[in-house]
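Visitor: Return a 3D structure for these sequence lines:
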Amino acid sequence: MADDTTIPFILGMFTTSGSPAFPALVLDDDAAIAVEALAPLAARLGLALTGKESVFGLLQNWDHNFAALSAALAALADAKAGKYFRSALTASEFLTPCAPIDTPRQVLSELTGLPDAGELTFMPRLVSSVVGPKAKIPLPRRAGKVVAEAKIGVVVGQPAYQSSLQEAQAAIAGYLTVTDLTLLQGKHDRLSLGKFQPSFLPTGPLFVPKAFAGEIETAKMNLAVNGEVTIPSSLARRGETLAASLSRLSQDIQFFPGDILCCGAAGTPLLDDLPALGDGDIIETAVSGLGQQTLNTMTLSQQVAA
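Guide: Purely as a prediction, here's the structure:
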């Protein structure tokens, strides 16, 4: 748990100059440092990192790794202890963000904007739908209307099964921005194949640890298509806290570190009332405190050319 001396940080997966994706911390001043570069300092402090090859790996032992990263950052700020490590800092603007957690075991998404869906009902999503915050979204060849919603991704940091509300709250590691896309066709398709398309679940740009996310239950969500806001919304009055949703679902589902629960806002318009996405549209999804995505749709011909 963070205290007043903890240096706030957020985590992400990045590439630079075509490199393989790697995890890095981003600080308040937009300085970034690769986890791999920070690992020797954590080891010197007796807090060796585990799973440091990815954010997903770090989440497998999250309580320990969060404490280790926090201690290493505090040492980095110390004039003597961090002397040989500060040169590893770089400006985050030189890094290209990827999906913070690209291989979760499980993703569940809240069904909002459906006239026949029960309140706060969730459905599984395919991991193959998860992409990063700057993805090009391929429009399916199947006829139908594609729409997008803004959601908050709740990231699990501890195993959770039949958890109490308090246990579920403790199991939450942090949060990220999610765009949830749906292909609307028949009544049944929208509850199954309509959400299983490739790239239909962009995430990121960053994973924000719970300790630094502020009052997440009051977070504002905005989604704009070609600059026009379609869904300004908030979790307020959702009827169930994020931890309560995790606790309720855990009565039947075993959650693991790195799993993502995508939660929507109260008062979301019916999906049929949302604007249809077309060729070359720009989708901007933002959640206060969690960052913004900028996505582009692509036609089949554009996909082949790319």
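Visitor: going forward, measure contacts and count neighbours with C-alpha atoms only.
Guide: Fine.
Visitor: so how far is stretch 210-227 off the chain centroid?
Guide: 11 Å (Cα atoms, centre = their mean, to the nearest Å).
Visitor: Equivalent analysis for stretch 204-221, please.
Guide: 10 Å.
Visitor: ok, residues contacting that stretch?
Guide: Outside stretch 204-221, the residues that touch it by Cα atoms under 8 Å, 6 or more residues apart in numbering are 1-2, 8-13, 97-100, 132-133, 150-151, 172-178, 231-236, 241-242, 285-293.
Visitor: how about Leu295, secondary structure?
Guide: Three-state assignment for Leu295 (DSSP: H, G, I helix; E, B strand; the rest coil): strand.
Visitor: correct me, but it touches Ile282?
Guide: Yes. Using Cα atoms under 8 Å, Leu295 is in contact with Ile282, at 5.6 Å.
Visitor: For Ala173, see how far away Ser19 is.
Guide: 27 Å (Cα to Cα, to the nearest Å).
Visitor: What residue in the protein is the furthest from its centre?
Guide: Going by Cα atoms, centre = their mean, the residue of the chain most distant from its centre is Lys80, 35.4 Å out.
Visitor: ok, now how distant is it from Lys151?
Guide: Distance from Lys80 to Lys151, by Cα to Cα: 43 Å.
Visitor: give the contact list for the residue nearest to the spatial centre of the chain.
Guide: The centre of the chain sits closest to Leu176, judged by Cα atoms, centre = their mean, with a distance of 3.0 Å. With contacts taken as Cα under 8 Å, 6+ apart, Leu176 has the following neighbours: Ile152, Gly153, Val154, Val155, Thr203, Gly204, Pro205, Leu206, Phe207, Val208, Leu290, Gly291.
Visitor: want to put them side by side, so please do this one too:
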Amino acid sequence: MKTSFFTLGTFSVAGCPPFAGLVLDERVIAVHALQPLCERLGQPLSNSESLFGLLQQWERNLSALQQAVNALEEASAPRAISAALSWLPLEAVHIHAPVLYPRQIFCAGANYRQHVIELAVAQGHGAHDARDEAERRALAEQIMDARIAHGQPYVFTKIPSAITGPYDPIPLPADCSQPDWELELGVVIGRAARHVKREEALAYVAGYTIVNDLTCRDRVYRPDLQAIGSDWLRSKCPPGFLPTGPFLVPASFVPDPQRLHLTLKLNGQTMQDEGTDDMIFGVARLIEYISHYVQLWPGDLICTGSPRGNGMHYQRFLQPGDILEGSISGLGTQRNQCIAESALAGEA
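Guide: Coordinates of the predicted model:
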């Protein structure tokens, strides 16, 4: 039997409450509208009002949705049920971040070899690094080689209120002088996970999406608390600093997450252009590592790190009016315009 491709997301129409939607051929339908068809096929949906709800019983709901899509594509669904379905063109809906909102967001830092090397050259190894460029590069390459051979992932958390939609504006705080982009592969968990082995880890993935883990570079280090290190709360968690989506692509349609390609454009100019095969620690290893220390829940989001080509490398940081366009092969494209945070206050 042919398995028909589809994606999932969260949508709204004319300011009404968001709903879980299924996207097929540039059209979207509310998932709960598919319930009669799923029941007819013997696979009723659970918690179909939101994508977060669907993820709580992901294996069951994914199977039901796949069977429903296959029936619709093969024209084998009962005619009365098919005729009653109301599809909307994607341009008629507002596209939100796919999961509103994950309970936990984990971010892998320094997880692309070339990115870490270039960031170390541009930013240095700490707040008071006095090495020249050649010394910084040599040290970074040495650290990366040792980390690949013997190291562990570096993971921190980000807060859900940083999430914004794939086409929503990004408000830049007035007191942030170095706002920077970080296009990343997002991994959405579909099963509770604790102490998962990497050989089994991908079975816990519901699907993949696009995220842009924005960072205020000038807020990363605390000169008043040098021994503590990075301050991720103030540098990575302002509202709108995690554009997510447009869609959740089920893992069954992504054969190998380490064979995807990321491209970020700033005002039409390509700034990041790298494959996920440059990750130091792949998706499976990240899940193994995170689940060793904490409990992962369905709907949790893992941001897997960003490749080279950030603003710190170019010494070009985001400004109001800039347009970020981030794409990952097979997952779609997000497009966000940067605005001054004060502009949002003016709209209130």
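Visitor: Same drill for Ser19 and Ala173 of structure 1, tell me which one is more crowded.
Guide: Ala173 (22 against 8; other Cα atoms under 10 Å).
Visitor: I'd say that one and Asn61 touch.
Guide: No. With contact defined as Cα under 8 Å, Ala173 of structure 1 does not reach Asn61; the gap is 10.5 Å.
Visitor: Next, find the distance separating the counterpart of Arg238 of structure 1 in structure 2 from His261 of structure 2.
Guide: The alignment partner of Arg238 of structure 1 in structure 2, by TM-score structural alignment, is Met279. Distance from Met279 of structure 2 to His261 of structure 2, counting by Cα to Cα: 12 Å.
Visitor: neighbour-wise, which of those two wins?
Guide: Ranked by neighbour count (other Cα under 10 Å), Met279 of structure 2 and His261 place Met279 first, with 21 against 17.
Visitor: from what I can see the more buried one touches Arg113, true?
Guide: Yes. Look at Met279 of structure 2 against Arg113 with Cα under 8 Å: they come within range, at 6.6 Å.
Visitor: what sits in contact with each of those two?
Guide: Common contacts of Met279 of structure 2 and Arg113, defined by Cα under 8 Å, 6+ apart, comprise Pro307.
Visitor: What segments of the stretch 101-250 of structure 1 are helices?
Guide: 165-171, 242-250 (DSSP state H, counting those that start in this stretch).
Visitor: Pro171 of structure 2 contacts Ala345, doesn't it?
Guide: No. Between Pro171 of structure 2 and Ala345 there is no contact under Cα under 8 Å: 10.2 Å.
Visitor: what about these two, which has more around it?
Guide: Pro171 (20 against 8).
Visitor: what do we get in structure 1 for the more buried one?
Guide: By TM-score structural alignment, Pro171 of structure 2 lines up with Pro138.
Visitor: Isn't that match up against Ser301?
Guide: No. The criterion here is Cα under 8 Å, and Pro138 of structure 1 misses it with Ser301 at 9.9 Å.
Visitor: what lines up against Gln258 of structure 2 once you look at structure 1?
Guide: Per TM-score structural alignment, Gln258 of structure 2 is aligned with Glu217.
Visitor: repeat for Tyr101 of structure 2
Guide: Per TM-score structural alignment, Tyr101 of structure 2 is aligned with Thr103.
Visitor: tell me what the helix ranked longest in structure 1 is packed against?
Guide: In structure 1, assigned by DSSP state H, the helix with the most residues is helix 62-77. If contacts are counted by 3 or more Cα pairs under 8 Å, 6 or more residues apart in numbering; DSSP states H and E, helix 62-77 of structure 1 sits against helix 35-44.
Visitor: give the contact list for the aligned partner of Ser17 of structure 1 in structure 2.
Guide: Aligned counterpart of Ser17 of structure 1 in structure 2: Ala14 (TM-score structural alignment). Neighbouring residues of Ala14 of structure 2 by Cα under 8 Å, 6+ apart: Val93.
Visitor: where does Ala14 of structure 2 fall, helix, sheet strand or coil?
Guide: coil.
Visitor: measure it to Ile163 of structure 2 for me?
Guide: In terms of Cα to Cα, Ala14 of structure 2 sits 21 Å off from Ile163 of structure 2.
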